[in-house]
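**Student:** Sequence and predicted structure are below.
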Amino acid sequence: MPSRRIRRAWLTAALAASLAVTGLVAPAQAQDVPTGSSDPTVQEPLTTVAAPPALTAAGWTSPGGTADASDFTMSPGALNSETTTRVARLDSVLPKSGVQNLLAGANRTVTPWCSRDPFGTAPDPDTKYCLQSDDSTSPEWIPQGFTGVSDAQDDELWGTAGNIQLFASYDGSDPGRETDPDPATGDCTEAELAADDACNQKGVRITFVQSRTNPATGSPEIKYRHVLLGWTYINSADHVSFDGLHASEYPIQKGVHAGGIVWYGNYLYVADTRNGLRVFDMRYIMDLDPDGDPSTHDAMGADTDGVKTTADVQDKTKVGRHDNVWYSFGYRYVMPQVAAWKFKAAQGNPAGSYACVPTGAPKASYISLDRSTTPDRLIMGEYCRPAPGYPSTGRVSSFEIAALEGRTADVTSEGWANYLPLTNGGAQGATVHDGTMYVNESKGTDEPGQLWRYGWSTDKQLVTNGRLPIKTARGAEDLYVDRGTGRLWSLSEHRPGSDPDCTANRDAADPVGTDYCQRVLYGHKLSWLDGQP
């Protein structure tokens, strides 16, 4: 889709020149020109960027070999304290909703075991959830990260609510992804914006899913609801406001990919590929439509200026505060970022490339949680495609997750790191459970993905121990262990018609073919996986 961004009347020539130099992206239809450290285009985390090192294999050992664990060290985001202040101020203006209330009003329906089939010749999963057709086929929202209440709580309950899953999607139509840093190229006119709200840079959304019994009918159902993630800032009118999530270091990173998420206690950790982690808080889910009737434009609170405000969740073309009205790209719920962790080492991975340097700051391509160890730990790894001079297949390491709640001092990894034993790289997700590392390898749109199972040898190498990869969905993404049901969950990212390989199965036994690019959430039984050769 051509890259486009909304034309802003307030964008002065000086600001345009500044953005062209820095590669920063202005917020969609902001009311006032942001100033100073409240510039919403500067979002945390923001790891130091260095020139890619000369083509070399220095630091590289071998697929499965040990890597330098110190490269994973993270520092607190420089704006953490200011972000806390901004979120508190936003909290004084906008009403909140708890997770259970949000789920009680979930407005979309999952269909279990529909005919959509991203598996093809791969074995069927133990269970499969199909999203509504617009979410399954949307060119705008691309699903990536996966977590759930089994990560969040040891008893797998959020209060009295169970069977909750979350997945993240990034804005694949983000109009700033290709034309930055020139803010004048490819901008949407007001008329184009009104006709196609995808002109907006919406960033990332989180989807809450729950399997439950309908209290009115007594029948089982699976419902879900989308929540927009936000970044707070103070504009030149001294109003607190928010924007969608953006990456401000184009061309190093084009948008926040949200390739992995972990819900742990009150906090939601979202992977920011080139930078580290963004942190959100389940206690701060803002509700812009408390009465549940979008047409009423509910009253909100007043900021420090004392001016009363309202909210409009019908207009999908605006975000943040405009003329004393709050907008959120049409979403009822917004969850603002509360903190960040950034890599301490400089980010020297080559821009616009899937190749990875073997040392220095890694990519936070995906994250997951391992509750089978003491203490609980966050697993982090890289998506890499080896290239000449860059042989890395991707590194993986872990952090004691409780240490990430401090936010005042550096957090080091648990002292181990490995290169993944994938000849061609392509890891989209990895997690560890009971000593086994599970890794989803993407094979693109033309064949099923592969799920690998690794262990550690006595000399600390990652090895398969002779176990073969298990075929799984095309476009297999992040991994999540549901301990109560004994399932390893993932989701598929491709949509019908997105690639020629998505149109039909080329198997001679099925000359007509079926569309293998279909988005589903799915779970394999761990006991079944571990029993495979």
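**Tutor:** Noted; the coordinates are in hand.
**Student:** can we go C-alpha only for contacts and neighbour counts from here?
**Tutor:** Fine.
**Student:** can you pull out the helices in the stretch 101-250 of the chain?
**Tutor:** Assigned by DSSP state H, counting those that start in this stretch, the stretch 101-250 of the chain shows helices spanning 133-137, 149-152, 190-195.
**Student:** Return the set of buried residues in the longest one.
**Tutor:** Within helix 190-195, the residues scored as buried using 16 or more other C-alpha atoms under 10 Å are Leu193.
**Student:** Could you do the first one as well?
**Tutor:** Under the neighbour-count criterion of 16+ other C-alpha under 10 Å, helix 133-137 has Asp135, Ser136, Thr137 buried.
**Student:** ok, Phe146 touching Ser492?
**Tutor:** No - the criterion here is C-alpha atoms under 8 Å, and Phe146 misses it with Ser492 at 10.7 Å.
**Student:** For Ser241, which residues are in contact?
**Tutor:** Leu90, Thr232, Tyr233, Ile234, Asn235, Gly320, Arg321 (C-alpha atoms under 8 Å, 6 or more residues apart in numbering).
**Student:** secondary structure class for the last one?
**Tutor:** When you say that, I think you mean Arg321. strand (DSSP: H, G, I helix; E, B strand; the rest coil).
**Student:** so it makes contact with Ile234?
**Tutor:** No - using C-alpha under 8 Å, Arg321 is not in contact with Ile234; the gap is 10.5 Å.
**Student:** residues shared between the contacts of those two?
**Tutor:** In contact with both Arg321 and Ile234: Val240, Ser241, using C-alpha under 8 Å, 6+ apart.
**Student:** And the longest strand belonging to the chain, what's buried?
**Tutor:** Determined from DSSP state E, the single longest strand within the chain is strand 220-234. Residues of strand 220-234 classed as buried by neighbour count (16+ other C-alpha under 10 Å): 222-234.
**Student:** which strands and helices sit next to it?
**Tutor:** For strand 220-234, the elements it packs on are helix 80-91, helix 99-104, strand 108-109, strand 204-213, strand 240-244, strand 333-343, judged by 3 or more C-alpha pairs under 8 Å, 6 or more residues apart in numbering; DSSP states H and E.
**Student:** do that again at 7 Å, thanks
**Tutor:** For strand 220-234, the packing partners by 3 or more C-alpha pairs under 7 Å, 6 or more residues apart in numbering; DSSP states H and E come out as helix 80-91, strand 108-109, strand 204-213, strand 240-244, strand 333-343.
**Student:** Put this next to the first one:
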Amino acid sequence: MLLLLIFSLLLQLTHADPRLCVDNGPKLTASDFTLKEKDNTHLAGLAKTLASAKATVSEVLDSANRDIITGPVPGEPSEEWLWDNGDYNTTKWIPQGISSSGDALAVGTYEGRNVWLVSWYQDEGDKNVRISFIDRETHKYRHVLLVEPTADDDFKSVPIHAGGIAWYGNALYVVDTDNGFRVFDMDNIFEVDIADGVGKNGDGWSANTYRFVLPQIRSYSWSDLQPDSAFRHSWVALDRLDSPDTMLVGEYQPDDAKVPIRLVKYPLDYTTRRLRNTGGVVTATWAYCVNVLRMQGGFSRNDTFYLGRSNGDTNGGDLFTWSPGETNVPMSFFPPGNEDMSYNEAKGEWYTITEHADQRYILAYKEEIN
């Protein structure tokens, strides 16, 4: 009897959460979704300590030491690229998120370069995240390690899944699944020693043999404001057609999920590259429930949403075209393992990547998206 009473109370509490998808419909109250902004207090000091080691995006690209190669890919993308052999088939690192210089700046280039960024999480050994800086003109790339400043002269690795990324000006937004966003400062890339270990290393600094590190500048936390309400920050995409610009974040849930699947938009300030906030609290401008299991990525334009669903390592992925209040319309579209997605307004094209070893592609599409 006591267990039944406890279950009943928990059920009431669950249904009382206004952020859940329940009988009152798929549209949610956007103001119920909030994040708390927090700046990293050590980045300014670290930037002074490593001032002589600062590097630009162009310098990272010019130092690129690997090549993407074109090759046959299932489906009909307008461009298809494979990683070099070591990255194409490794099981140690798994690619997840994609963004481009078309997200970073409306002109479509950054420092005059046409760039893709791709996030990878480390699945074997230590937990780290790296970002591939890809020059789309030379077809060369280099990996850069994400780090979090822990002192004015030290940093540590970032142990998250990095399921989606969005580049906005000098800020790289990376989803942190259970927590919200971490944001990294593209104005403070540092060159470090090629050595083992992450952080201060004797008289220098290293990053597990990576030549460059990209430090965290701030975070946006879900749990600081709503610790009893779960939200999976699985992927993210920039929408430049909203006014103001927004970050769209979506949830991945597996087949057996008995929990909500939601899309939420947060407003951006293009002058500061932060999420718009009042007193450090960011409030969503739009929130909706959507019934798409295994949703790995998406983007929105003019109130239409393009959502990717993965179907394992042997079946191709689906693309859903959906508008609020309408029925989802899926079509088989992607190779197996499709992940994060990104739209480039300047070039009128959009991107995804695939995650499985030996089926690992960077894909561009020019299908008409109104």
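**Tutor:** It's in. Because the structure is predicted, anything quoted here is derived from the model rather than measured.
**Student:** Need the TM-score from the superposition.
**Tutor:** Once superposed, the chains reach a TM-score of 0.88 (TM-score structural alignment, normalised by the length of structure 2), with 352 aligned residues with a C-alpha RMSD of 2.4 Å.
**Student:** Run the contacts of Ser241 of structure 1 past structure 2 and keep the common ones.
**Tutor:** Retained in structure 2 by both residues aligned by TM-score structural alignment, their matches' C-alpha atoms under 8 Å are the following of these: Thr232, Tyr233, Ile234, Gly320, Arg321.
**Student:** ok, the contacts of Ser241 of structure 1 vs Arg5 of structure 1, which is closest?
**Tutor:** Set against Arg5 of structure 1, the nearest of the contacts of Ser241 of structure 1 by C-alpha to C-alpha is Gly320 (16.7 Å).
**Student:** any idea what that closest one aligns with in structure 2?
**Tutor:** The equivalent of Gly320 of structure 1 in structure 2 is Gly199 (alignment by TM-score structural alignment).
**Student:** so who does the nearest residue to that match once chain neighbours are set aside touch?
**Tutor:** Nearest non-adjacent residue to Gly199 of structure 2, counting by C-alpha to C-alpha, 6 or more residues apart in numbering: Phe155, 4.8 Å away. Shown in contact with Phe155 of structure 2 (C-alpha atoms under 7 Å, 6 or more residues apart in numbering): Val147, Glu148, Pro149, Gly199.
**Student:** cool, and Gly317 of structure 2?
**Tutor:** Gly317 of structure 2 makes contacts with Gly308, Arg309, Ser310, Asn311, Ser332, Phe333, Phe334, Pro335, Pro336, Gly337, Asn338, as judged by C-alpha under 7 Å, 6+ apart.
**Student:** Identify the farthest-apart pair in the residues you listed.
**Tutor:** Ser332 and Gly337 (12.6 Å).
**Student:** Looking at those two, which has the bigger crowd around it?
**Tutor:** Each of Ser332 of structure 2 and Gly337 has its neighbours counted (other C-alpha atoms under 10 Å); Gly337 has more, 24 against 14.
**Student:** Tell me which residue of structure 1 lines up with that one.
**Tutor:** So, by TM-score structural alignment, Gly337 of structure 2 is matched to Gly475.
**Student:** Nearest to Gln450 of structure 1 among the buried residues of helix 133-137 of structure 1?
**Tutor:** The closest of the buried residues of helix 133-137 of structure 1, once distances to Gln450 of structure 1 are taken by C-alpha to C-alpha, is Ser136, at 21.6 Å.
**Student:** need the contact list for that closest one.
**Tutor:** Ser136 of structure 1 neighbours (C-alpha under 7 Å, 6+ apart): Arg495, Gln518, Arg519.
**Student:** between the residues you listed, which has the most around it?
**Tutor:** Ranking these using other C-alpha under 10 Å puts Arg519 first, with 30 neighbours.
**Student:** In structure 2, what residue corresponds to that residue?
**Tutor:** With TM-score structural alignment as the criterion, Arg519 of structure 1 pairs with Arg360.
**Student:** Skipping its backbone neighbours, what lies nearest that match in space?
**Tutor:** Per C-alpha to C-alpha, 6+ apart, closest to Arg360 of structure 2 is Thr354, 5.1 Å.
**Student:** Tell me how many other residues crowd the aligned partner of the one you found in structure 1.
**Tutor:** Aligning on TM-score structural alignment places Thr354 of structure 2 opposite Ser492 in structure 1. Each residue near Ser492 of structure 1 was counted by other C-alpha under 10 Å, and the total is 26.
**Student:** if I pick Ser492 of structure 1, what's in contact with it?
**Tutor:** With C-alpha under 7 Å, 6+ apart, Ser492 of structure 1 has these contacts: Ala473, Arg474, Gly475, Ala476, Glu477, Arg519, Val520, Leu521.
**Student:** pretty sure the last one is touching Ser490, no?
**Tutor:** Yes - using C-alpha atoms under 7 Å, Leu521 of structure 1 is in contact with Ser490, at 6.0 Å.
**Student:** For the two, indicate the residue with more neighbours.
**Tutor:** Shown here are Leu521 of structure 1 and Ser490; by other C-alpha under 10 Å, Ser490 has more neighbours (27 against 24).
**Student:** my read: Ser300 of structure 2 touches Tyr306, true?
**Tutor:** Yes - at 6.1 Å, Ser300 of structure 2 and Tyr306 qualify as touching, with contact defined as C-alpha under 7 Å.
**Student:** the more surrounded of those two?
**Tutor:** Ser300 (24 against 20).
**Student:** Next up, the contacts around that one.
**Tutor:** Taking C-alpha under 7 Å, 6+ apart, one finds Asp239, Tyr306 in contact with Ser300 of structure 2.
**Student:** That one is in what secondary structure piece?
**Tutor:** Taking DSSP states H and E as the definition, Ser300 of structure 2 sits inside strand 295-301.
**Student:** sorry, back to before: tell me the two of the contacts of Ser241 of structure 1 that are most distant?
**Tutor:** Applying C-alpha to C-alpha across those, the maximum distance is between Leu90 and Asn235, 12.8 Å.
**Student:** Can I get the helices of the stretch 101-250 of structure 1 in a markdown table including distance to Ala161 of structure 1?
**Tutor:** Formatted as a markdown table, the helices of the stretch 101-250 of structure 1 follow (distance: least, C-alpha to C-alpha, whole Å):
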| stretch | distance to Ala161 of structure 1 |
| --- | --- |
| helix 133-137 | 25 |
| helix 149-152 | 9 |
| helix 190-195 | 39 |
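**Student:** sorry, back to before: quick one, which of the helices and strands packed on strand 220-234 of structure 1 is nearest to Leu529 of structure 1?
**Tutor:** strand 204-213 (23.4 Å).
**Student:** what's the longest helix in structure 2?
**Tutor:** Determined from DSSP state H, the single longest helix within structure 2 is helix 2-16.
**Student:** Cheers, nothing more for now.
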